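Participant: how would this look folded up:
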Amino acid sequence: MAGKHVILVAEDDVDTATMLEELLTLEGYEVELTATARGALDALAERHFQAVLLDLTMPGMTTDRFVAELAGLGARSPLLIFSARLPHEIQSMAERLNAAALIPKPVDIDALLSALSRVVLAAPGEGG
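Facilitator: Next up, the predicted model:
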């Protein structure tokens, strides 16, 4: 489908990633999954996504290094950060990355879909 919104889900927990992939696919999104920090960085360096659901704590590198490398990419895909950490613990990282939303884990499906819809609808169109 030419107009399908592509979402990157960067999550190392297999059950959470699978649940998100199934949910977002049912909602009409195309989903690309990655389970490592390097995989997320590589995917963001290669292409633009309408939104990125991003767990900041993933295998492969420290959170601080991941945030620094992500900020260095200058990636323009809107970030929705979801984390089991308390919001005040990741607030400065979210601000540094200009995140569109902070979504606590366990994920509230309605809050996630609402934030995602808001971000996708606000994103500039890709031709058409």
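
Participant: okay, CA-based contacts and neighbour counts for the rest of this
Facilitator: Will do.

Participant: so which residues of this protein form strands?
Facilitator: For the chain, applying DSSP state E gives strands covering 6-10, 30-34, 51-54, 79-83, 101-104.

Participant: okay if I get these as CSV plus distance to Gln91 and mean neighbour count?
Facilitator: Listed next are the strands of the chain as CSV, based on distance: least, C-alpha to C-alpha, whole Å; neighbours: other C-alpha atoms under 10 Å:
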stretch, distance to Gln91, mean neighbour count
strand 6-10, 19, 23
strand 30-34, 23, 17
strand 51-54, 14, 23
strand 79-83, 10, 22
strand 101-104, 8, 19
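
Participant: how near is Ala17 to Leu33?
Facilitator: Ala17 is 7 Å from Leu33, where distance means C-alpha to C-alpha, to the nearest Å.

Participant: for the comparison step, fold the sequence that follows:
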Amino acid sequence: MIRSAIRGLALLASAGALLVLTGCASVQGPTLPVSELESFIPVPSHARLMNDVKVRWEVRENVAEVCGRAAKISAAQAWMTPPLACAMWNVASKECVIITGKKVSHVELGHELRHCFEGNFHR
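Facilitator: This is a model prediction of the structure:
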């Protein structure tokens, strides 16, 4: 019972942190939120942040540190709810860098790639 209460609080904290973070970070937990597995309707191409994007994928040991800095979150918040991955995009140069750890899921990578085209879609 205590474990489920703690897990519930952790999920609530993760959801709250996700709203606070910029669109380039996912929140870590035992598993990704179920909502990440749901289908979505892509933004029409004329309304996207970018269409023709050069994407680079970096696999890093220090994902929480790099993505936390990019999201401008405190070191304490990055430690409590460490980002699994992030995408940093530059509209002027039409470039996007996806940063993940050595272990990454298709869902996490796809989530970050969506940021490359749609920017901060968490709003």
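
Participant: could I get the TM-score for this pair?
Facilitator: Once superposed, chain against chain, the TM-score is 0.26 (TM-score structural alignment, normalised by the length of the second structure); 48 aligned residues with a C-alpha RMSD of 3.9 Å.

Participant: coming back round to it: can you put the strands of the first structure in CSV and add distance to Ser92 of the first structure?
Facilitator: Compiled in CSV, the strands of the first structure are given as follows (distance: least, C-alpha to C-alpha, whole Å):
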stretch, distance to Ser92 of the first structure
strand 6-10, 20
strand 30-34, 24
strand 51-54, 15
strand 79-83, 12
strand 101-104, 11
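
Participant: just the terminal-to-terminal distance for stretch 32-51 of the first structure.
Facilitator: The first and final residues of stretch 32-51 of the first structure sit 11 Å from each other (C-alpha to C-alpha).

Participant: ok, now stretch 53-71 of the first structure?
Facilitator: Across stretch 53-71 of the first structure, the terminal residues are separated by 16 Å (C-alpha to C-alpha).

Participant: that older thread, closest to Leu23 of the first structure out of the strands of the first structure?
Facilitator: Leu23 of the first structure sits nearest to strand 30-34 of all those, at 9.9 Å, using C-alpha to C-alpha.

Participant: what helices and strands are in contact with that closest one?
Facilitator: Helices and strands touching strand 30-34 of the first structure, as assessed by 3 or more C-alpha pairs under 8 Å, 6 or more residues apart in numbering; DSSP states H and E, comprise strand 6-10, helix 14-26.

Participant: now do the last one: everything it contacts.
Facilitator: Think helix 14-26 of the first structure. Residues outside helix 14-26 of the first structure that contact it (C-alpha atoms under 8 Å, 6 or more residues apart in numbering) are Val9, Ala10, Glu11, Glu30, Val31, Leu33.

Participant: got the angle for that helix vs strand 30-34?
Facilitator: Interaxial angle of helix 14-26 of the first structure relative to strand 30-34 (axes from the mean of the first three to the mean of the last three C-alpha atoms, to 10 degrees): 160 degrees.

Participant: show me which positions of helix 14-26 of the first structure end up buried.
Facilitator: Ala17, Leu20, Glu21, Leu24 (16 or more other C-alpha atoms under 10 Å).

Participant: so it versus strand 6-10, what angle?
Facilitator: Using the same axes, to 10 degrees: helix 14-26 of the first structure against strand 6-10 is 170 degrees.

Participant: distance to Ala101 of the first structure for the contacts of helix 14-26 of the first structure - can I get that in a markdown table?
Facilitator: Shown next, in a markdown table, are the contacts of helix 14-26 of the first structure (distance: C-alpha to C-alpha, whole Å):
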| residue | distance to Ala101 of the first structure |
| --- | --- |
| Val9 | 14 |
| Ala10 | 15 |
| Glu11 | 16 |
| Glu30 | 20 |
| Val31 | 19 |
| Leu33 | 19 |
